[in-house]
Structure formats: C-alpha cells, structure tokens
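Engineer: Structure, please.
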Amino acid sequence: MIVAKVVGNIWATRKEDTLQGMKLMIVQVIDPISQDSGRSFVAVDQVGAGIGETVIVSTGSSARLAKLGRHSPIDAIIVGIVDQMDVPPARDE
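Structural biologist: From the prediction side, this is the model:
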C-alpha cells in the first residue's frame, strides 16, 4: 500500500463500462517521514476522500479485487483516509 495525498479530480464522460459511477481522483505519493512528494497517478475513490486529504492507496491486482473483481481495469484504489501518522524522525547515518 502507498501513502498519498489527493490533489485533484478527474471527470470522464466516456469510460469503460465497469468504471461507470466511480469517482476518479489524482493522488500524489508522499514519503511519510520526509513528507516529500513523488509521482502522481489516478486512483478510484472507494471511501469518499476529498482534495487535500492523506489517503492509503492499494495498487495492482489487489486494487482490482477490492472493487469489481479481476475483470476490471482498475490499477489503483483509495482504501482509507489517514487520520494521523506517527512516524519516528529519520536518523542521520
């Protein structure tokens, strides 16, 4: 699973039939320790996340199985909204 921040919405009036009615969000990977941001990608929103929220994203075959089964074109799905992260500070090595 990946920790990410929701940074935007996607509207698609035409999409694969199994995606009808699904909310699509743009998420950006964040490093829980440094809070640095990384790559962005699209994820189906399963939990009602909003822009600016920190979320947990499942990817790959686990994402497909979480919503529609193995025949869905989903590669990433938001499965949780983070309330708090307790992360020890990074150690200088």
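
Engineer: going forward, measure contacts between C-alpha atoms and count neighbours the same way
Structural biologist: Fine.

Engineer: so how far is residue 3 from residue 56?
Structural biologist: Residue 56 is 5 Å from residue 3, where distance means CA to CA, to the nearest Å.

Engineer: just residue 44 next, same as before
Structural biologist: 15 Å.

Engineer: which of the two has more neighbours?
Structural biologist: Shown here are residue 44 and residue 3; by other CA atoms under 10 Å, residue 44 has more neighbours (25 against 19).

Engineer: Thought residue 78 was touching that one, still the case?
Structural biologist: Yes - counting by CA atoms under 8 Å, residue 44 touches residue 78, with 6.1 Å between them.

Engineer: I have a second one here; can you model it like the first so I can compare?
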Amino acid sequence: MFLKLLIVQPLTGEGVPTGRPTIAVDVVDAGVGDHVLVVDEGNSAAQALAQPRGPVRTVVVGVVDEVARD
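Structural biologist: The predicted structure follows:
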C-alpha cells in the first residue's frame, strides 16, 4: 500500500500559519494549498488508516470547504 505524505502546518483563526510544520499521511487526496482537518494522535491516526499498530501519528482526515466566522 502506498500512501501520500503532505507537509501540514497549524493556522490561527485568521488563517496565519503558526507552530511547526509536520508530515501527515493523506487519506482524503488533499492538494497543495488546501485547508485540511488533521488527526495528530496515534490511536485516532491508526483507526483512520485501519492499521491498529501502524507507525503513524498524524493523518489528514478531511478537506475544509469553507470557513465561517462570526
């Protein structure tokens, strides 16, 4: 099984990059520049990959279509 890796970085509520970039396994076919939802915890990442003991911590599990702010 081949998996695509992406470099992801947290954003503030205003969309400004913050924190350190990390590498995540992409299971939703996100693209460069997409805002994504990331699971950054071993057990949830393993469940997203259906690999109970996989050596993965961070997984992209969704692509954000729109952000609404009040």
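
Engineer: TM-score them against each other, please.
Structural biologist: Superposed pair, TM-score by TM-score structural alignment, normalised by the length of the second structure: 0.87. Supporting alignment: 68 aligned residues with a CA RMSD of 1.2 Å.

Engineer: Strands of the first structure, residue ranges please.
Structural biologist: Assigned by DSSP state E, the strands in the first structure fall at 2-10, 23-30, 37-45, 54-59, 76-81.

Engineer: mean deviation of the second one from the second structure?
Structural biologist: With mean CA distance after the TM-score superposition for the first structure, strand 23-30 of the first structure departs from the second structure by a mean of 0.6 Å once superposed.

Engineer: which other residues reach that strand?
Structural biologist: Here strand 23-30 of the first structure makes contact (CA atoms under 8 Å, 6 or more residues apart in numbering) with 2-11, 36-46.

Engineer: redo that, cut-off 10 Å
Structural biologist: 2-12, 35-57, 76-78 (CA atoms under 10 Å, 6 or more residues apart in numbering).

Engineer: ok, now how distant is the equivalent of residue 80 of the first structure over in the second structure from residue 70 of the second structure?
Structural biologist: Aligned counterpart of residue 80 of the first structure in the second structure: residue 62 (TM-score structural alignment). Distance of residue 62 of the second structure to residue 70 of the second structure, computed by CA to CA: 22 Å.

Engineer: more crowded one of these two?
Structural biologist: Neighbours were tallied for residue 62 of the second structure and for residue 70 using other CA under 10 Å; the higher tally belongs to residue 62 (17 against 2).

Engineer: show me what contacts that one?
Structural biologist: Residue 62 of the second structure sits next to 26, 27, 28, 29, 30, 34, 35, 36, 37, 38, 39 when contact means CA under 10 Å, 6+ apart.

Engineer: Buried ones in stretch 61-76 of the first structure, by neighbour count?
Structural biologist: 62, 63, 64, 66, 67, 72, 74, 75, 76 (16 or more other CA atoms under 10 Å).
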